[in-house]
Structures are given as C-alpha cells and as structure tokens.
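> Here's a sequence, model it:
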Amino acid sequence: MERGVDTWWDHLVDVLATLGEVTDRDPGGLTVVLDEGGGSTRAVEIVMTPDEWDDMCGIGGWEMDAGAQHVRQQVKDLPRDKSYLVYSLYNLVPCDSPSLPVDPAFARLQELAAQHPNGIPGGRWYAYKPDQA
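Model prediction:
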C-alpha cells in the first residue's frame, strides 16, 4: 500500500487499522479484515477512491478525524449480511455487492428510454417563467 501521497487517505487507513488489517482493494478502495474471535475473520470492502474520500470529507462536511472515525464505526456496525460499503454522494452505503443497487424509479426510466430512443411521441417539456405558470 502506497503511503504518504494523500494525508487524508493515510489517516483513514491508520484509523481503520485499529480494527484489523487494512489492504488496498482492486480496483479501488480498501479491505479491512476484522478479527471475529475464535480464529474467524470477516472482510469488509470499502469501495471508494482517495478522491471520493477527499470529496466525502471536503464537500460532505467531515473533518479528517471525524470522517475517519465515522467510517470506522460504519465498518464495525456493518450488518453481517453485508460485505461492502460503497461510496455514493459523500457517504458510504452498506451493500451486498461492490455496486450500488439500482433505484426502481431509475430502472423504469431506463426501460422507457430504451423503448423510445427518440423520445415519447407527442411528449414535450416546457419551462415557464414563474409569473406565466
């Protein structure tokens, strides 16, 4: 694991290392191996790049240590039926896979777009000034 390039990322790794072994995750992120006691371990994969971590802290409003401690707590509290924390809009979302689940509303919009690649016949969108509505 390359160290010293991104102080914020390094701090996150250091805080997570208090829980267990931390390694780089391919293609991006970190894997934290937690000791579950009795010789068993559990791997939690954080799907997030250093740039997303910077965004999560900077744009999302976390200070470096508070953000790292928050992620540490999320790793500790991750339900046993989940193995991933996936970055989405300045937060980490517990997931079953390294991808975010598809929102049913967006899935329906994608379906409609595929059925009508040139737009819905007769459909129009208009913008009016507030005083004309």
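> can we go C-alpha only for contacts and neighbour counts from here?
Fine.
> Show residues contacting the one helix or strand Asp55 maps to.
When elements are assigned from DSSP states H and E, Asp55 belongs to helix 50-58. Here helix 50-58 makes contact (Cα atoms under 8 Å, 6 or more residues apart in numbering) with Asp6, Trp8, Trp9, Gly29, Trp62, Glu63, Met64, Gly67, Tyr87, Leu89, Tyr90, Asn91.
> Before we compare anything, build this one as well:
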Amino acid sequence: MTNRRLWRRLLDDVDRWASAREVPAGIEITFEQSPGVSRTVEVVMTPDDWESFISVIWARAEPRDTPFRSKVIGTPADADYLVYDTYDWWPSATRELQEEEPPAGPGTWVPIAPARSRGPARTRGRRTVTDGRGEEKHR
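Here you go, the predicted model:
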C-alpha cells in the first residue's frame, strides 16, 4: 500500500472523531475538547512519516489501533502543535521541536568516544569475573 493510501486512511479515521484538514506541514485537527468547546491542534507530519510509523511500529494496523488519537486529544493547552519525531509526537509551541538544554548543575557536558574493543576474550576453559574496580580476573 502506498503512503498516500495510508495517509488517506488516517485522514478518514480522524474524520470519524474530529475534523481533519490537510495543511502544508501535516494535518490540522479540530475536535471537541468539552461540550461546546472546540480546539485545533496542528500535527506536523508528512505522509512518509505516517507510513514509517504505521508500517514499522504497528505493522500497518488501522489508525484507530495506534495512540494517535490520544496524543492529539491529550495535547497540553499551551501547545498548538504536535510534532512527529522518532516514532512519537511531541507537544510544541511551534512547528519545530526546540532543542533541549542539558540540565544545569556542576560539571561540563562533553561527548564521550565509544570504548575501544580489545577483541574477543581468550577465556577458553576459564571463568571470567570482574572485581569491584571493573578489572577482570580469570579463575
């Protein structure tokens, strides 16, 4: 199934519980938040994003079987957008996710290089244990 057909299925499903309107950045969804009170949330997501989400995570399930509806309805009042990123939607005040600052505190944040492998352990016939300081000992 093409991503356009999957996208159409999503729009049709949203239209069952809200009003969906396709916009350049994704879908604008208007739903009733409480009796007589409507709310609009823009979901920033492409048809390719939806196809990736529904195919990889949900094995092409129906949109109603995913957490999409609860994410939209549960969008905090101070966020007008839900931005798709890494198989989930994140509330945002803008169409783009803001970079998170590292937590404040003592010390400095520095990148750490991956540990170098010492190759396969040669422990044939021996049991390897680690002492309290992370050093290996063979028995």
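> could you check the angle helix 50-58 makes with the next helix or strand after the helix holding Asp55 of the first structure?
Using DSSP H and E, the helix or strand that follows helix 50-58 of the first structure in sequence is helix 64-77. Using axes from the mean of the first three to the mean of the last three Cα atoms, to 10 degrees, the direction of helix 64-77 of the first structure lies 110 degrees away from that of helix 50-58.
> Mean deviation, helix 64-77 of the first structure versus the second structure?
Taken over the aligned residues, the distance from helix 64-77 of the first structure to the second structure averages 2.6 Å (mean Cα distance after the TM-score superposition for the first structure).
> Mind telling me what element the residue nearest the centre of the first structure is part of?
Most central in the first structure under Cα atoms, centre = their mean is Tyr87, positioned 1.1 Å from the mean C-alpha point. Assigned by DSSP H and E, Tyr87 of the first structure falls within strand 84-88.
> which residues of the second structure does that strand align to?
Strand 84-88 of the first structure corresponds to residues 81-85 in the second structure, going by TM-score structural alignment.
> In that stretch, which residues are buried?
Tyr81, Leu82, Val83, Tyr84 (16 or more other Cα atoms under 10 Å).
> Now do the same contact list for the second one.
I take that to be Leu82 of the second structure. Contacts of Leu82 of the second structure (Cα under 8 Å, 6+ apart): Val41, Glu42, Val43, Val44, Val72, Thr75, Trp89, Trp90, Pro91, Ser92, Arg95.
> could you pull out the helices for the first structure?
7-16, 50-58, 64-77, 104-115 (DSSP state H).
> Please point out which parts of the longest one sit buried.
To tie it back to what came earlier, the one meant is helix 64-77 of the first structure. Within helix 64-77 of the first structure, the residues scored as buried using 16+ other Cα under 10 Å are Met64, Gly67, Ala68, Gln69, His70, Val71, Arg72, Val75.
> on that earlier part again, run through the residues that contact the residue nearest to the centre of the first structure.
Ile46, Val47, Met48, Glu52, Val93.
> which non-adjacent residue is nearest Lys76 of the first structure?
Excluding its sequence neighbours, the residue lying closest to Lys76 of the first structure (Cα to Cα, 6 or more residues apart in numbering) is Leu19, at 8.0 Å.
> any idea what the one you found aligns with in the second structure?
Using TM-score structural alignment, Leu19 of the first structure pairs with Trp17 in the second structure.
> can you count the residues close to that match?
13 (other Cα atoms under 10 Å).
> Now do Glu28 of the second structure against Tyr81 of the second structure, distance only.
Relative to Tyr81 of the second structure, Glu28 of the second structure is positioned 9 Å away (Cα to Cα, to the nearest Å).
> Now for these two: what residues contact both?
Common contacts of Glu28 of the second structure and Tyr81 (Cα under 8 Å, 6+ apart): Val41, Glu42, Val43.
> Return the member of those nearest to Ala113 of the second structure.
Val43 (36.3 Å; Cα to Cα).
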